[in-house]
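Asker: after the sequence you'll find the predicted model.
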Amino acid sequence: MFLQIDQVDVRYPGQPRPAVQGASLGLRAGDIGVLIGPSGCGKTTLLRAVAGLERVSAGDIRLGGEVVSSARTHLAPEARRIGMVFQDYALFPHLDVGRNVAFGLRHLPAAERGQRVAEVLALVDLAGSEKRFPHELSGGQQQRVALARAMAPSPRLLLLDEPFSNLDVDLRERLAHELRGILKAAGATALFVTHDQLEAFAIGDQIGVMHDGRLHQWDDAYSLYHRPATRFVADFIGHGVFVPARIVADDQDGGGARLDTPLGPLQHLTDCPLPGAYPDGHCDLLLRADDIVHDDDAPVQARILRKAFRGSEFLYTLQLASGETLMAHVPSHHNHKLGEWIGIRPAVDHVVTFPAQGG
């Protein structure tokens, strides 16, 4: 692994617990990692520790096999050959684009400096913009100038701290795809911080979910969604809901197991835990909006509590007669009224269960 973080703690003076606790992850050269989580979860603190802007109190951080941070070692930020892109881009308003990008290249002769500026501006699709000033650019263009400036000195690692936070929501996912293309074309290794799941899924090879200073899971997007390691990850990624269920032996399914749920029994499940996985088989089943299908002929009925229009579909929040709340994606031509009862059925491909929390 090119970037290796091993059991890292970061403590702030006067705080009762670490801002980051026991964080471990590995990032291969040329890959893009993303740290995601709610505000205050520790993701930016961990990024700053990698940059050398925060000291670690336990564990270590290695870059290319070299220990750059530990309880005893702290390589200065400027010696780590790391590029950073900040939330506000931090462009110099009195310098044109060319001089902004060249800021970290003052050690090069003028001709080489100009050549490198032209190379990275072409890479971010801003060729020929050297003489323009930041105020003449759109937010997305300013973000690409900041990226070009960070890439110009050929850092061994790029760190990006919510670089799209000042942009319109509609732009973010598209720019995340563009940014991934730029970083991949440059062969860059990068660690990216965001609170937006769509950004994380669009850009990341590996994604880490953080909460209360702990890194709960470091995995690809598919695994985070379908095989969450903790209840928090399951709840945070995809915004699922939990319903009580019981795993029982199913003699009709060749000795397998079925799930008894408020939506009826779920059978013929290839990845269902065995009944002995939980006390008396009782567990909580994760159901996401894509696990619930609107079907007028289904025997199970649910009342519409809320609905959010999403263009091609509604996101319905539903309540069963037994009181459980569910969510469902429904095509937008099925425009039912609040309070209306509609038929639903489960379509669960991946069974995700956790110990029952009661209620």
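Answerer: Good, I have the coordinates. Keep in mind the model is a prediction, meaning the values are calculated, not measured.
Asker: going forward, measure contacts between C-alpha atoms and count neighbours the same way
Answerer: OK.
Asker: show me what whatever helix or strand residue 7 lives in packs onto, helices and strands only.
Answerer: For residue 7, the element it lies in under DSSP states H and E is strand 3-10. Counting contacts by 3 or more Cα pairs under 8 Å, 6 or more residues apart in numbering; DSSP states H and E, strand 3-10 is packed against strand 20-27, helix 43-51, strand 58-63.
Asker: before we go on, here's another structure to hold up against the first:
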Amino acid sequence: MKNPVVLAPMAGVCNSAFRLTVKEFGAGLVYAEMVSDKGIIFKNEKTMNMLYIDECEKPLSLQIFGGEKESLVEAAKFVDKNTNADIIDINMGCPVPKITKCDAGAKWLLDPNKIYEMVAAVVDAVEKPVTVKMRIGWDEEHIYAVENAQAVERAGGQAVAVHGRTRAQMYEGTSNWDIIREVKQAVSIPVIGNGDVSTPQDAKRMLEEVGCDGVMIGRAALGNPWMIYRTVKYLESGELIGEPTPREKIDVCILHLDRLIALKNEEIAVREMRKHASWYLKGIRGNAKVRNAINACTTRDELVNLLTSFVEELEEKQSVQAG
């Protein structure tokens, strides 16, 4: 990694089009969205497409999830031999019920012995480095972050990313950085901190207060790859670069859209891009009307014309005010 800034794996978001855009803004490492072990084993078409990695995204961590040792190992072996990922990451943090009820994701957090067994089996089966992304615990009564991270290290895992929330918190409440610090002090492998990093200043504070080796940015990068760039620059020089202009936001949004079309086809890409376009517009004055209109767009031209007209109107108003 050329810097400690890491893009988090976000389901339904971190496809190649988004990752490549974030990578160009300077991320030291990007994670792909989690992929089902069963989907890989049964060669599900959608799953197979999720394994695509552009060489320009590297270094990249490809994340898999599953609840059974045999299928997880088989999937990891496939990723090891058939993809150009640099790292195989195991998901131990997803809080969503449809994942946890399959004994996958955050369900592992309740059993350090299972973590050791599963991670060791994957490490033994593959050549690529194996890492884990986890939460601090299942709920307030079951926080085994230190034991779980130590199990990962003993099993041969080469790094651990820790989200400072429990499974019960989902994405609410505050991230507990104190427990991430305890994990960092308890293991010798690299620790990446995650949770409540919304500004470049937060990232610096996390690195200093927690002592972690990397800082993972998730929701703050949605529609805002500048967060990555601004964080990298702030950590390097202490300089806080300004926010992008509305025109810059729209230009990158359209670039992102075109990459998504190349990856998936126009119909699917435009449908998926609606949420991203809303994120790109966040913080721009007077965006409510256009955000509503985005949801009716079905073609690239409709979406591009809508966004371009909006930013042109905005610039016109600003020039009148300035004049």
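Answerer: Ah, there it is. Quantities reported herein were computed from a predicted structural model and do not represent experimental measurements.
Asker: what's the TM-score for these two chains?
Answerer: The TM-score (TM-score structural alignment, normalised by the length of the second structure) is 0.36; 176 aligned residues with a Cα RMSD of 5.6 Å.
Asker: would you mind finding the most buried of the helices and strands packed on strand 3-10 of the first structure?
Answerer: Looking across those with neighbours counted as mean count of other Cα atoms under 10 Å, the highest average goes to helix 43-51: a mean of 23.
Asker: what packs against that helix?
Answerer: For helix 43-51 of the first structure, the elements it packs on are strand 3-10, strand 157-161, strand 190-194, judged by 3+ Cα pairs under 8 Å, 6+ apart.
Asker: before we move on, back to that, so which of the helices and strands packed on strand 3-10 of the first structure is nearest residue 170 of the first structure?
Answerer: helix 43-51 (23.6 Å; Cα to Cα).
Asker: longest helix in the second structure, please.
Answerer: helix 300-322 (DSSP state H).
Asker: which parts of that helix are buried?
Answerer: 300, 303-304, 306-308, 310-311, 314 (16 or more other Cα atoms under 10 Å).
Asker: got those as CSV, with distance to residue 177 of the second structure columns?
Answerer: Converted to CSV, the buried residues of helix 300-322 of the second structure look like this (distance: Cα to Cα, whole Å):
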residue, distance to residue 177 of the second structure
300, 42
303, 40
304, 41
306, 42
307, 39
308, 41
310, 40
311, 39
314, 40
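Asker: which single one of those is nearest to residue 193 of the second structure?
Answerer: Among the buried residues of helix 300-322 of the second structure, residue 307 lies closest to residue 193 of the second structure (Cα to Cα), at 35.2 Å.
Asker: let me know the helix or strand that the residue nearest to that closest one when sequence neighbours are not counted is in.
Answerer: In space, and not counting its chain neighbours, residue 307 of the second structure is closest to residue 250: 6.6 Å by Cα to Cα, 6 or more residues apart in numbering. Under DSSP H and E, the secondary-structure element containing residue 250 of the second structure is helix 246-264.
Asker: what of residue 149 of the first structure?
Answerer: Here residue 149 of the first structure is covered by helix 139-151, with elements defined by DSSP H and E.
Asker: what packs against that helix?
Answerer: By 3+ Cα pairs under 8 Å, 6+ apart, helix 139-151 of the first structure packs against strand 82-85, helix 97-101, helix 110-123.
Asker: 7 Å - rerun?
Answerer: Using 3 or more Cα pairs under 7 Å, 6 or more residues apart in numbering; DSSP states H and E, the elements in contact with helix 139-151 of the first structure are strand 82-85, helix 97-101.
Asker: out of these, which is closest to residue 353 of the first structure?
Answerer: Closest to residue 353 of the first structure of these is strand 82-85 (Cα to Cα; 38.8 Å).
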